[in-house]
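Student: Provided below are the primary sequence and the corresponding predicted coordinates.
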Amino acid sequence: MVKVVEKTFMVVGGKNRGLFKEYAEAVPKAAQLFLNRESEIPFSSGIEVTVYEQPKQQNQLEGTFYVGVLVNEKVSDLPTGMEYIEAEHRYAMTTGKVSEMSNIYSNLDKWIVENNYQHSSPNNYIIEVYDQVENDVENVEVYIPIVN
């Protein structure tokens, strides 16, 4: 089920670049490296996130993403190599299993069109928030920024 939500995300994370077609492998690898440093982050909620910059051009092959954690307060004294991101927007949001990520995005994109929304400016982030793993199944909330 897709919902429209207004939400603010406060994230501390590490910046990464890679080919879009390699994200399925690159993002989990970057997340594992990042999690080794999670204890350095003040005000960490312990909730893992990935923040994606949207493609700026139709034929763009490479992108930027951040792996990190949600924080409970703005962080000004950042650990070396980390950045603070605050993203506030209206999002189309749904949940699902990480193993079904492509279906989650396809369903969200279809819902956005069918309900007369559009993807917002490429300057707004797509955000994935990960739930704890239970019985070897990891769930994710996906937030795509939208406008009417």
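Tutor: Okay, I see it. Treat the numbers as computed from the prediction; the structure is a model and nothing was measured. Numbering: from 1, shown residues only.
Student: make it CA atoms for all contacts and neighbour counts henceforth
Tutor: Noted.
Student: which stretches of this protein form strands?
Tutor: Ranges of strands in the chain, per DSSP state E, are 3-19, 44-53, 62-71, 82-97, 118-119, 125-130, 139-147.
Student: Give me the angle between the third one and strand 44-53.
Tutor: Following axes from the mean of the first three to the mean of the last three C-alpha atoms, to 10 degrees, one obtains 160 degrees for the angle between strand 62-71 and strand 44-53.
Student: Tell me which residues of strand 62-71 come out buried.
Tutor: Buried residues in strand 62-71, defined by neighbour count with 16 or more other C-alpha atoms under 10 Å: 63-71.
Student: quick one, what contacts the nearest residue to Val129 once chain neighbours are set aside?
Tutor: In this structure, Val129 finds its nearest non-sequential neighbour in Val49, 4.5 Å apart by C-alpha to C-alpha, 6 or more residues apart in numbering. Counting by C-alpha atoms under 8 Å, 6 or more residues apart in numbering, Val49 makes contact with 11, 67-70, 127-130.
Student: go again using 6 Å as the cut-off
Tutor: 67-69, 128-129 (C-alpha atoms under 6 Å, 6 or more residues apart in numbering).
Student: which among these gets closest to Ala26?
Tutor: Distance to Ala26 across the contacts of Val49 (C-alpha to C-alpha) is lowest for Val67, with 10.5 Å.
Student: ok, second structure coming up, stack it against the first:
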Amino acid sequence: MSIKKVSKEFKLVGLKGSGEFVTFGNEVPLLAKQLLSRSNEILNATETEIALFEPKKGENHSRGHYYVGLIVNKKVNKVPTGMEYIETNNNYITIRGNMSNLRELHLKVLNWSEERGYERDLDSYIVETYHPNEVEEEVQIYLPIQA
């Protein structure tokens, strides 16, 4: 479970959702199921699921938006109805681990970046990619930081 700084670009086609930050844990998987039921409509899609999350900018920031999607191999000009094509390219602090440890992984990557003096980029999405395996689904978290 190593943590490192990376520069990475993501291209995805997905659905947008919004709500209270505290309910994202329930809402995001439901929207992801809806997206997967339409995955055959997405051109150039990989099998890698991805989610982008608006960062919580303070205690009074209680509502936010997010996207659930599939990573695509190249720019998509024809997007299915109700979906959006998004490209994001940023510097991140990243960690990968078991989905059941999601909260712990977020805390670890946040603490690691703070200990090393990295400043969060609150204008860029937090990215999670999901990777099924034989034992348990893994998640890779990308916390955006200032360049």
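Tutor: That came in fine, so what should we check first? Just so it is clear, the structure is predicted and the values come from calculations on it, not from any experiment.
Student: if we can go back for a sec, including distance to Pro28 of structure 1, could the strands of structure 1 go into JSON lines?
Tutor: JSON lines is the format used below for the strands of structure 1 (distance: least, C-alpha to C-alpha, whole Å):
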{"stretch": "strand 3-19", "distance to Pro28 of structure 1": "12"}
{"stretch": "strand 44-53", "distance to Pro28 of structure 1": "10"}
{"stretch": "strand 62-71", "distance to Pro28 of structure 1": "9"}
{"stretch": "strand 82-97", "distance to Pro28 of structure 1": "15"}
{"stretch": "strand 118-119", "distance to Pro28 of structure 1": "25"}
{"stretch": "strand 125-130", "distance to Pro28 of structure 1": "12"}
{"stretch": "strand 139-147", "distance to Pro28 of structure 1": "13"}
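Student: Look up how far Ala30 of structure 1 lies from the closest residue to Phe65 of structure 1 other than its chain neighbours.
Tutor: Distances taken as C-alpha to C-alpha, 6+ apart put Tyr52 closest to Phe65 of structure 1, at 4.4 Å, once the chain neighbours are dropped. Distance, Tyr52 of structure 1 to Ala30 of structure 1, using C-alpha to C-alpha, to the nearest Å: 13 Å.
Student: Look up how far Met10 of structure 1 lies from the residue nearest the centre of structure 1.
Tutor: In structure 1, the C-alpha nearest the mean C-alpha coordinate belongs to Ile127, at 2.4 Å (C-alpha atoms, centre = their mean). Look at Ile127 of structure 1 and Met10 of structure 1: by C-alpha to C-alpha, they are 11 Å apart.
Student: before we move on, what about Val133 of structure 1?
Tutor: Val133 of structure 1 sits 22 Å away from Met10 of structure 1 when distances are taken as C-alpha to C-alpha.
Student: Settle it for me: which of the two has more neighbours?
Tutor: Met10 (18 against 9; other C-alpha atoms under 10 Å).
Student: contacting residues for Gly96 of structure 1?
Tutor: If you count contacts by C-alpha under 6 Å, 6+ apart, then Gly96 of structure 1 has 139-140 around it.
Student: swap in Gln118 of structure 1?
Tutor: Counted by C-alpha under 6 Å, 6+ apart, Gln118 of structure 1 has contacts 146-147.
Student: Likewise for the one 4 residues further on?
Tutor: Counting by C-alpha under 6 Å, 6+ apart, Pro122 of structure 1 makes contact with 54, 56.
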